[in-house]
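Visitor: from the sequence below, what's the structure:
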Amino acid sequence: MQSTDNFDHIAAALQQPVDLDFELPDPEDEEIPEVEFQKQLDIAWQVCDRFDLQTEIWRGRILRAIRDREKKGGDGRGTGFLKWLKEREISKSQAYAWIQLANSADTLLEEGKLDPNAINNFSKRAFVETAKSSPEVQVMVSEAAQKGDRITRREVRQLTDEWTAMSSELLPEPVKLKAAENALPPRYIAPLVKEMEKLPESHQKSLQKEIAQNPDVDTVKQVTADARSLAKYLKAAAQVQALNEEEVDIETALIEAQRVGCLSIAADLVNQASQLEQTIGKLYMTWKRIGNLADRLYVDTGASTPQLRSLLNCLEPLGSEVMELQLGSVGERTIRLQIQETV
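Guide: Below is the predicted model:
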């Protein structure tokens, strides 16, 4: 009976659609101050955004119900769900974006972290961003929304940065104190924490010591850049086969590079080495493919296909053991590559 009542309520709502009829300021009216003109348009835009958010949350709930029903009684491939989308000209990516928005709304509402009346203060992206945030950030964002503040993704990220600056265990106390005093803006600290999280504990400690000695913006920026280089170095080093031929102490090499101030150069070198090895592998597979295709084409051509045979003769050397390539428009330099296979 309750389900029928709900259906009747929705059907009645369709008979009385919301009328969005704004009196927008005349763009040619020069007597309206620019500040007032922008304010009036911004208010109208926020109303549209709120209406749109509520609509898309409900679209997501509807699509989620259709999908879940299909999972329970469908063919297991989602055919009914896809048919429903096709009939309404909705893409899968759009459908799942709406479902994600509905999930975000329901999560925040069910956990009691958000008053339903405060939903209208969010932008769509801010809503999704809030649902992905830590519980502490969700509380901070919800409190701001319930006070009537307009919440966009920028506000969510700002509050996230502030929470990171105050709570991360990777930050030494001098940095946290500076952050609490607003001497270190959170927008500089959050990227530092993000990069340090990628590093082993030994490297985290050396960076923590450095910023503890000089907890200022310039040091935080430099340490963030160093942490980023360290992460690239470690990721690339794990993929470089040349480093496996000898027992290279990567950890010590990193410390040495950092000590002499050439960490970014060392990181770039290892990264380029990794890319070169990958390129060699791709070159080998392409070289083999060209050789196989040339052999097949040779068998299928003859005197009746002179131009095709000419094309083959021109390209076939690229599949030979020695390849030659001229660099520059007038052959300023010739590069020869020799591939030798060993088993």
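Visitor: could you use CA atoms for every contact and neighbour count after this?
Guide: Will do.
Visitor: mind listing the helices for this protein?
Guide: For the chain, applying DSSP state H gives helices covering 2-15, 34-73, 79-87, 92-110, 124-132, 135-146, 153-167, 173-180, 186-196, 201-213, 217-237, 250-259, 263-300, 306-315.
Visitor: from the chain's centroid, how far away is stretch 329-336?
Guide: 41 Å (Cα atoms, centre = their mean, to the nearest Å).
Visitor: now the second one, please; I'll put the structures next to each other:
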Amino acid sequence: MNAASHPAADQITAALDPSTDLSFQLPSPEDENLSEYEFQQQIETAWQVCDRFDLQTDIWRGRILRTVRDREKRGGDGRGTGFLNWLKDREITKSQAYSLIELADSADTLLQEGMLEPQSVNNFSKRAFVETAQSAPEVQQLVSDAAQRGEHITRREVRQISDEWTAMSSDLLPTELKEKAANNTIPTRYLAPLVKEMQKLPPPHQETLKTEITLNPDIDTLKQVTAEARYLAKYLEAAVQVQALNSDDLDLEQALEEALRIGCLNATADLVKQASQLEQAAAKLYSSWTQMNKLAERVYVDSGASTPHLRQLLNHLEPLTSQTLEVQLGDADSPLSHMVRLQLLSADGGGESSEP
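Guide: This next block holds a predicted model:
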């Protein structure tokens, strides 16, 4: 696939031709006869033109990169070496290249499927277009319709439309709440975060929260339930990762219910999250400590009387390789500084040798 294969290519070139747009004059920052409002209007207009120019440039860069990549696929070594060398010569990273190709693909899709007229692309800021391309097809259609009505589309508008669609199309929200959103009694910006958090939860928890907001469909309840859903998701995600909680005599759901009942869900979720992080840190610490001992042994064997400074380095590292690991927290001269000692044992319960 390349730029020439797209029937919209000539149209978009004409619609986005920046040759006249970029001939604007910026206002003088010293012009006292120019009101602040007029100054900001002129600056905003110039900024929007640059956004459109950036968008056009990046779409075409993406098409160029896609063409080079596809040519390499047809006649290259099969590993993409030629394409990577081409990127290297132009100081473009692989991630940047594929981001631009994705933008070009999205632009061509929106144009070819008739969602967007070429001239309507001028109504987008660059970031808004990228956000639109990454949105659900229904959101793309709604945003495209707004652009084709002549509305200027920024990322804020895209997110607002996305939030409205998320809220109004979700089965997780009760009808009463959707009706309030439809008549603007409750702003949709409160609904989208709730839906996103509830989607992470298993059905029983979704139903519990849905019942709660059905009984009290107001903003305060929405805020509370959104926070509740966030902590529930955090608890459930972290709990399954903590090996210390992997026990038949522990009922995680009952523990969760009790935390909800006494109002300490936030602290409980954070506690479980910290436990998960601590276990991971302990595993990483033990792995690093074991590796340090192996490396220290190798250096000790390779060194000798002719390398006194190397032996001195090993001596200074001994607090980190011994069975009782010692770490100074903070500057040694600070009154808040203190020593932490951790005893490390090998997997079989015996101690690792602190001496090489």
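Visitor: redo the helices of structure 1 as CSV? Include distance to Asn244 of structure 1 and mean neighbour count.
Guide: Shown next, in CSV, are the helices of structure 1 (distance: least, Cα to Cα, whole Å; neighbours: other Cα atoms under 10 Å):
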stretch, distance to Asn244 of structure 1, mean neighbour count
helix 2-15, 66, 10
helix 34-73, 48, 15
helix 79-87, 49, 15
helix 92-110, 43, 17
helix 124-132, 40, 20
helix 135-146, 43, 19
helix 153-167, 38, 19
helix 173-180, 39, 18
helix 186-196, 26, 20
helix 201-213, 22, 15
helix 217-237, 9, 19
helix 250-259, 11, 14
helix 263-300, 12, 15
helix 306-315, 36, 13
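Visitor: near the residue nearest to Phe122 of structure 1 when sequence neighbours are not counted, how many other residues are there?
Guide: Distances taken as Cα to Cα, 6 or more residues apart in numbering put Ile151 closest to Phe122 of structure 1, at 4.7 Å, once the chain neighbours are dropped. Per other Cα atoms under 10 Å, the neighbour tally for Ile151 of structure 1 reads 23.
Visitor: wait, doesn't Ile151 of structure 1 sit right on Met140?
Guide: No - in this structure Ile151 of structure 1 lies outside contact range of Met140 using Cα atoms under 8 Å: 11.2 Å.
Visitor: just give the closest residue to Ser264 of structure 1, not the sequence neighbours.
Guide: Excluding the flanking residues, the one nearest Ser264 of structure 1 by Cα to Cα, 6+ apart is Ser229, at 5.6 Å.
Visitor: aligned partner of the one you found in structure 2?
Guide: Under the alignment (TM-score structural alignment), Ser229 of structure 1 pairs with Tyr231 in structure 2.
Visitor: which one is whatever residue of structure 2 lines up with Leu184 of structure 1 nearest to, not counting chain neighbours?
Guide: Aligning on TM-score structural alignment places Leu184 of structure 1 opposite Ile186 in structure 2. Counting by Cα to Cα, 6+ apart, Ile186 of structure 2 lies nearest to Lys180, which is 5.5 Å off, once chain neighbours are set aside.
Visitor: doesn't Tyr190 make contact with the one you found?
Guide: No - applying Cα under 8 Å, one finds Lys180 of structure 2 not in contact with Tyr190, separated by 11.6 Å.
Visitor: distance of Arg88 of structure 1 from Lys71 of structure 1?
Guide: 20 Å (Cα to Cα, to the nearest Å).
Visitor: please apply the same query to Lys194 of structure 1.
Guide: To Lys71 of structure 1, Lys194 of structure 1 is 38 Å away according to Cα to Cα.
Visitor: just Ser167 of structure 1 next, same as before
Guide: Counting by Cα to Cα, the gap from Ser167 of structure 1 to Lys71 of structure 1 is 41 Å.
Visitor: how about Lys209 of structure 1?
Guide: Distance, Lys209 of structure 1 to Lys71 of structure 1, by Cα to Cα: 53 Å.
Visitor: ok, now Arg187 of structure 1?
Guide: 43 Å.
Visitor: if we can go back for a sec, my read: the residue nearest to Ser264 of structure 1 touches Ala267, true?
Guide: Yes - using Cα under 8 Å, Ser229 of structure 1 is in contact with Ala267, at 5.8 Å.
Visitor: not counting sequence-adjacent ones, nearest residue to Leu325 of structure 2?
Guide: Leu342 (5.0 Å).
Visitor: give the equivalent position in structure 2 for Arg50 of structure 1.
Guide: Aligned partner of Arg50 of structure 1 by TM-score structural alignment: Arg52.
Visitor: for that match, give me its contacts.
Guide: Neighbouring residues of Arg52 of structure 2 by Cα atoms under 8 Å, 6 or more residues apart in numbering: Leu16, Val121, Asn122, Asn123, Phe124, Ser125, Lys126.
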